[in-house]
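Enquirer: Task: produce atomic coordinates for the following.
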Amino acid sequence: MDKKTEVEAAVLRRLLAHLDANKDVQNIDLMILSGFCRNCLSKWYKAAADDHGLDVSDDDAREAIYGMPYSEWKANHQPKATDEQLTAYNARQHNLTT
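Expert: Prediction:
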């Protein structure tokens, strides 16, 4: 592995550790602020694995990002989105498409 790849891998590990330490930050909040969330990261993870010929399921990719099965994450850390969050999310999505 070259140094650039090592740095990129370290950055991803640090991002995942940061997200894990901040479970109170909801995916919808991440989507509103940044346009991506943990689910996006898991889809990118799966796509990269596919590109490199690795057999990684959607569930395996989510577990790699969430650090636990997605169903467990949802049950323990993901409350229902508030009306305010949904309004902000929909406004952001609308702004991206106009």
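Enquirer: CA atoms for contacts and neighbours, from now on please.
Expert: Fine.
Enquirer: wait, what's in contact with residue 36?
Expert: residue 30 (C-alpha atoms under 8 Å, 6 or more residues apart in numbering).
Enquirer: Could you check how many residues crowd around residue 58?
Expert: A count of neighbours around residue 58, defined by other C-alpha atoms under 10 Å, yields 15.
Enquirer: Relative to residue 28, how far out is it?
Expert: Remark: distance between residue 58 and residue 28 (C-alpha to C-alpha, to the nearest Å) = 20 Å.
Enquirer: one more, for comparison:
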Amino acid sequence: MPKPDAQTQIELEAAAFRRLQKHLMEDRTDVQNIDMMNLAGFCRNCLSRWYQEAAADRGIEITKDEGREAFYGMTMDEWKANYQTDATPDKQEEFKAAFEENVTKKG
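Expert: Coordinates of the predicted model:
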């Protein structure tokens, strides 16, 4: 199979990103960000920050809240009211341990 040209590659990557975004924002609202962080080391907030950073790389300045709203499709207050639940102490401890381990590795 021939490798796609550069524009097609960008379009394929963008389509995959949009599908991931839809999956996380519409299909799996039951999955909490802390669960994603504990399992995969990234969450919706990370994706929205990467979006913000990509914009900045292109000279487009957007705030953290604007980046989140662009990814979430709503404000964080709306997301929290509709979908976010409190993290259990066990999940918080798992997150803290993973964060400390990650800092130690990079240290």
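Enquirer: Which residue ranges of structure 1 form helices?
Expert: Per DSSP state H, structure 1 carries helices over the ranges 3-21, 27-34, 38-51, 58-66, 70-77, 83-97.
Enquirer: tell me the most buried of those?
Expert: Mean neighbours per residue, mean count of other C-alpha atoms under 10 Å, is largest over those for helix 58-66, with a mean of 19.
Enquirer: tell me what that one is packed against?
Expert: With contacts taken as 3 or more C-alpha pairs under 8 Å, 6 or more residues apart in numbering; DSSP states H and E, helix 58-66 of structure 1 sits against helix 3-21, helix 38-51, helix 70-77.
Enquirer: what's that helix in contact with?
Expert: Helix 58-66 of structure 1 is contacted from outside by 16, 20, 38-39, 41-43, 45-46, 68-70, 73, using C-alpha under 8 Å, 6+ apart.
Enquirer: can you check stretch 45-63 of structure 2 too?
Expert: Contacts with stretch 45-63 of structure 2, where a contact means C-alpha under 8 Å, 6+ apart, come from 33, 64, 67, 68, 70, 71, 72.
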